[in-house]
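S.K.: Fold the following and give me the result.
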Amino acid sequence: MPNTSFHSSITEPKTQWLNVILLWVAGIAAAMQFAKFSVSFDDLLAHYQAGATSTGAALSAVGIAGLVFGVSAGMIASRVGYLKVLVGALLLGGGLSLVQSTLPPFNLLFITRMLEGFSQLGVVVAAPTLIAKLSAPQHKSLTMGIWGTFFGVAFAVCGWAGKNILDQYGLQTLFLSHGVFIMTIGVVLFFKLRKNPVLDLVPVTEIQDGFFKQMIKIYRNPRALLPSCVFLFYTCTLVSVLTYIPGLIGDSSLQKLMLVVLPLISTSGTFLAGAIAQYLMRPQRVALMAYFGVAASVIVLSLISGSAELFCVVVGVMVLFLGMVPGSALAMIPTLARNPSEQAQGYGLLAQFGNIGATVGPPTFATAIAMYGLVGLVVLVLCVCCFGVLFSLWAGRIKAVV
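M.R.: Model prediction:
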């Protein structure tokens, strides 16, 4: 009875760890689309002479696609197929990096950056949906915690290996290396997953309503919306904290150290949240604990005066709690979603809200700090934590899907 044994092997709740790690590497490759321009910002300024504003716009242009098309990406992925979307997005990203490696005119470079946004969006919608499908129920929060570290890891790798490539071989080699890397992982995933029996079971959802009706349904679905709202207030805050808090430290050597250490602490918090959500408590409670931790840390921060070292320690604790928010938000989606299509919609909405937060947060925090200094930062972080706590409590009232 070969069919029976085949069916039983499919239904066994086993986590395919190698495939999960490969999908995580795909996320790192996609996040490097941000990181490669961040690490090479000064070199791009020198080469193109386009000015800091235009070059900065080229850096953030990758986020435009997620800002506009985040929700629809989840809908499209559920119809076309997650693996097709993932592999197509990775190959598109690789091709665009190869174009960038020729150092084309600035206008063309800017267009490639906008198109890279679709590549990045395809990966962040499809990859976590596939990871959740390849994870046993007892490991889903843990694998989502691993997935949530991809952005910080990408920046750390680019800050180390990317900077070395840039310093020794220049811009062209940096972009060429990224192109080869992202295309390679795309090809590997295609051959590794195309005949995977678990992924054959992913249903392709037919969209019966109109496109806009379907989008409204997604926004009104608390299982997709609430994890994204929890995530929104994190992205508002973390980018701003990593950018502006080092400037509030009086010691220049500590400033440089914090620029390196804080992203790593944030990444550790994300993985820690996944582990806690897996073994100790529901992801909604982890998010609640994280926001309370951020609020307590920033209150302590406002009471410290004179000691730069102590200030750095408290900031580190605050960033650790902040880093726990995305780990818990990502773990919420497979916990609450009723099917893979709903998961993809949740990840699409998460990408959209994340881009909104990253767009709105930094100028808001910059204004508050410029006008009121540390007090402005503290008050704004406390306001953010109030909203984070509210949405975490609301999400906690939804019954999880077993």
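
S.K.: contacts and neighbour counts: CA atoms only from here.
M.R.: Will do.

S.K.: distance between the longest helix belonging to the chain and the chain's centre?
M.R.: Ranked by residue count and defined by DSSP state H, the top helix of the chain is helix 340-372. Mean C-alpha position of helix 340-372 versus that of the full chain (Cα atoms, centre = their mean, to the nearest Å) differs by 11 Å.

S.K.: Please pull up the helix or strand immediately following that helix.
M.R.: Remark: after helix 340-372, the chain's next helix or strand is helix 374-396, criterion DSSP states H and E.

S.K.: what comes up buried for that following helix?
M.R.: Going by neighbour count (16 or more other Cα atoms under 10 Å), the buried part of helix 374-396 is 374-382, 384-393, 395-396.

S.K.: And for stretch 304-323?
M.R.: Neighbour-count burial for stretch 304-323, counted by 16+ other Cα under 10 Å, picks out 311, 312, 314, 315, 316, 317, 318, 319, 320, 321, 322, 323.

S.K.: Mind listing residues that contact that stretch?
M.R.: 234, 238, 249-251, 254, 258, 262, 265-270, 290-291, 293-294, 297-298, 300-301 (Cα atoms under 8 Å, 6 or more residues apart in numbering).

S.K.: what's around residue 356, how many residues?
M.R.: Using other Cα atoms under 10 Å, the number of residues around residue 356 comes to 20.

S.K.: hmm, I was thinking of residue 355
M.R.: Residue 355 has 24 neighbouring residues, counting by other Cα under 10 Å.

S.K.: One more: residue 207?
M.R.: Residue 207 has 13 nearby residues by other Cα under 10 Å.

S.K.: And for residue 111?
M.R.: Residue 111 has 14 neighbours, counted by other Cα under 10 Å.

S.K.: helix/strand/coil for it?
M.R.: Classification of residue 111 by DSSP: H, G, I helix; E, B strand; the rest coil places it in helix.

S.K.: follow-up on the earlier one: only whichever of the contacts of stretch 304-323 are buried, select them in ChimeraX.
M.R.: To isolate the buried members of the contacts of stretch 304-323 in ChimeraX, using 16+ other Cα under 10 Å:
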select :234,238,249,258,262,265,266,267,268,269,270,290,291,293,294,297,298,301
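
S.K.: just to revisit the earlier point, does anything pack onto the longest helix of the chain? Which helices or strands?
M.R.: Judged by 3 or more Cα pairs under 8 Å, 6 or more residues apart in numbering; DSSP states H and E, the packing partners of helix 340-372 are helix 62-80, helix 106-133, helix 222-244, helix 308-336, helix 374-396.

S.K.: Let's compare: structure for the following, please.
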Amino acid sequence: MSASAETSVASRWDIVTVAMMTGILAGMQIGKVAPALPILRADLGLDLVTGGWVASLFTLAGAAVGALIGASADRIGPRRAARFSLLMLGIGSLWGGFSDGLTEIMLSRSVESLGFIGTAVSCPRLIVGAVAPKDRNLALGIWGTFVPAGMTIAMLMAPVAMPAIGWRGIWILNGCLALAMIAVLAWKTRNASWTPPDAAAAPMSPLQGLRLCLGRGGPWLLALTFFAYSMQYLSVTAWMPSFLMEARGLEYEIANYMAAAVVAANMIGNVLAGIMLGRGMTRQTVLLFAFAGMALCAAATYGPWFDTAPRIVAAILFSAIGGLIPGALMAATPVHAPATTLVGVVNGLMMQGSNIGALTGPPLIGAIVTFVGGWHGATWHALIFCLVGSVGAVLLGWRERKLDRA
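M.R.: Purely as a prediction, here's the structure:
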């Protein structure tokens, strides 16, 4: 039975599930760093800025060539692209677990970054091809939870696993899980097809598809808006355990459980975005509400006004409200793709913007906190990029209204 979104009688939620499992594994490779960061910094004598680079280097490949990887994934097909991505995640994580120093950890994280961006661009293509059009917003909204879901699992595991197997054992375990997932993905999608209705057109090379997408305004606006979101969200979550331990005096285990709650809250917004869009709310409205909420909650988290408990509540709300943004943006990739065969290219360009923000955000926060001498400096970081994201949301809304009139 074809899983094409345009021709399938019913949505293949089993394929959506296995794509989600793949994405969650990729998200775990982000989440495993935050609990280990205080230990890594202590073991290797890293300052805040260098520690931020360890956290963010995972996004290097996506920041550098995300759109081209998306075009290549469209060319070879989502099944093969997803399997190759899992292979890169597995190799990178195992290499990091057996590494001898900071340089090897950095290099291994770069390999993992190839796997992450490959997963991020191929799995949505699996999902778009596996669900009926009426279920697309919901399915892609659910897909938007893959990063916070994976991060939450990794952060909840850390207080138990870290004393037992150390950070190296966590890296090795994650590598083995990624390699095992290759077989699960291959088996579950063995009889499915992702040939879209416009596939009869002359095939395009990755560079041709990339040029076509770069000539449209929508993909650029998706990338800009996701950049503004990731600049804040992954910066806050990567540093949350350190912030709670260093600035608020929490113990390691409590700090990581609270940080995991912050990350997990993001999934609420991811799913809610799909529901809101499905009920007729415009993408611009969802995005503007989310950026305004993130700005207020970031000020409450890092400003000088509250004790620890209200700050944690504000951080949880920051994450939950912010979750509306990836849910809304990921549901927009089919809207702004010039053809169904180019969904991966648009998604790759959007993820490139996201990964640039994730790559530069954590070290930038570390530099700001170091420069001003306190975590209150992170408030200005959030406010600036909420403003940038709001501009992107307004322009994206204008673009979609223009498409509706065409």
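
S.K.: And the TM-score, once the two are fitted together?
M.R.: The TM-score (TM-score structural alignment, normalised by the length of the first structure) is 0.82; 395 aligned residues with a Cα RMSD of 3.8 Å.

S.K.: on that earlier part again, now, among the buried residues of stretch 304-323 of the first structure, which is nearest to residue 128 of the first structure?
M.R.: residue 323 (18.0 Å; Cα to Cα).

S.K.: what about the closest one, distance to residue 295 of the first structure?
M.R.: 13 Å (Cα to Cα, to the nearest Å).

S.K.: and what of residue 118 of the first structure?
M.R.: 35 Å.

S.K.: what does residue 390 of the first structure give?
M.R.: 13 Å.

S.K.: same deal with residue 160 of the first structure?
M.R.: 32 Å.

S.K.: So between these two, which is more surrounded?
M.R.: Set side by side, residue 160 of the first structure and residue 295 show more neighbours around residue 295, with 24 against 12, by other Cα under 10 Å.

S.K.: Just the element for that one, please.
M.R.: helix 283-303.

S.K.: what's the angle between that helix and helix 222-244?
M.R.: For helix 283-303 of the first structure against helix 222-244, the angle by axes from the mean of the first three to the mean of the last three Cα atoms, to 10 degrees is 30 degrees.

S.K.: once the two are aligned, what's the mean deviation for helix 283-303 of the first structure against the second structure?
M.R.: Helix 283-303 of the first structure differs from its equivalent in the second structure by a mean of 4.1 Å after superposition (mean Cα distance after the TM-score superposition for the first structure).

S.K.: Which neighbouring elements make contact with that helix?
M.R.: helix 252-279, helix 308-336, helix 374-396.

S.K.: okay, now residue 138 of the first structure: neighbour count?
M.R.: Neighbours of residue 138 of the first structure under the rule other Cα under 10 Å: 13.

S.K.: Where does residue 100 of the second structure sit: helix, strand or coil?
M.R.: Applying three-state DSSP: residue 100 of the second structure is coil.

S.K.: how many neighbours does it have?
M.R.: 10.

S.K.: Repeat that for the one 10 residues further on.
M.R.: Residue 110 of the second structure: 22 surrounding residues under other Cα under 10 Å.

S.K.: Trace it over to the first structure, please.
M.R.: Residue 110 of the second structure maps onto residue 114 in the first structure when the alignment is built from TM-score structural alignment.

S.K.: what residues are up against its match?
M.R.: Here residue 114 of the first structure is in contact with 61, 62, 63, 64, 65 (Cα under 8 Å, 6+ apart).

S.K.: With residue 47 of the first structure as the reference, measure out to it.
M.R.: To residue 47 of the first structure, residue 114 of the first structure is 20 Å away according to Cα to Cα.

S.K.: same check, this time on residue 216 of the first structure
M.R.: In this structure, residue 216 of the first structure and residue 47 of the first structure are 45 Å apart, going by Cα to Cα.

S.K.: Residue 323 of the first structure now?
M.R.: 35 Å.

S.K.: Next: residue 312 of the first structure.
M.R.: For residue 312 of the first structure, the distance to residue 47 of the first structure - Cα to Cα - is 36 Å.

S.K.: next one: residue 142 of the first structure
M.R.: Distance from residue 142 of the first structure to residue 47 of the first structure, by Cα to Cα: 43 Å.

S.K.: ok, the two, which is more surrounded?
M.R.: Using other Cα under 10 Å as the criterion, residue 142 of the first structure and residue 47 rank with residue 142 on top: 24 against 12.

S.K.: helix or strand for the more buried one, which one?
M.R.: Going by DSSP H and E, residue 142 of the first structure is in helix 140-147.

S.K.: what's the average per-residue distance for the helix or strand that comes right after that helix once overlaid on the second structure?
M.R.: Of the helices and strands lying after helix 140-147 of the first structure in sequence (DSSP H and E), the nearest is helix 150-157. Following superposition, helix 150-157 of the first structure is found to deviate from the second structure by 1.3 Å on average (mean Cα distance after the TM-score superposition for the first structure).

S.K.: Report the angle between helix 150-157 of the first structure and helix 252-279.
M.R.: 150 degrees.

S.K.: next one: stretch 202-220 of the first structure to chain centre, how far?
M.R.: Put simply, stretch 202-220 of the first structure sits 24 Å off its chain's centre (Cα atoms, centre = their mean).

S.K.: One more: stretch 374-388 of the first structure?
M.R.: Relative to its chain's centre, stretch 374-388 of the first structure lies at 22 Å (Cα atoms, centre = their mean).

S.K.: Likewise for stretch 300-311 of the first structure?
M.R.: Distance of stretch 300-311 of the first structure from the chain centroid (Cα atoms, centre = their mean) equals 30 Å.

S.K.: Check stretch 373-387 of the first structure too.
M.R.: The answer for stretch 373-387 of the first structure is 23 Å, by Cα atoms, centre = their mean.

S.K.: Residues touching it, excluding its own?
M.R.: With Cα under 8 Å, 6+ apart as the criterion, stretch 373-387 of the first structure contacts 233, 237, 248, 291-292, 294-295, 298-299, 301-302, 365, 368-369.

S.K.: redo that, cut-off 7 Å
M.R.: Contacts of stretch 373-387 of the first structure with the rest of the structure, by Cα atoms under 7 Å, 6 or more residues apart in numbering, involve 233, 291, 295, 298, 299, 302, 365, 368, 369.

S.K.: Skipping adjacent residues, who's closest to the fifth one in space?
M.R.: What that stands for is residue 299 of the first structure. Nearest residue to residue 299 of the first structure in three dimensions, chain neighbours excluded: residue 378, at 6.9 Å (Cα to Cα, 6 or more residues apart in numbering).
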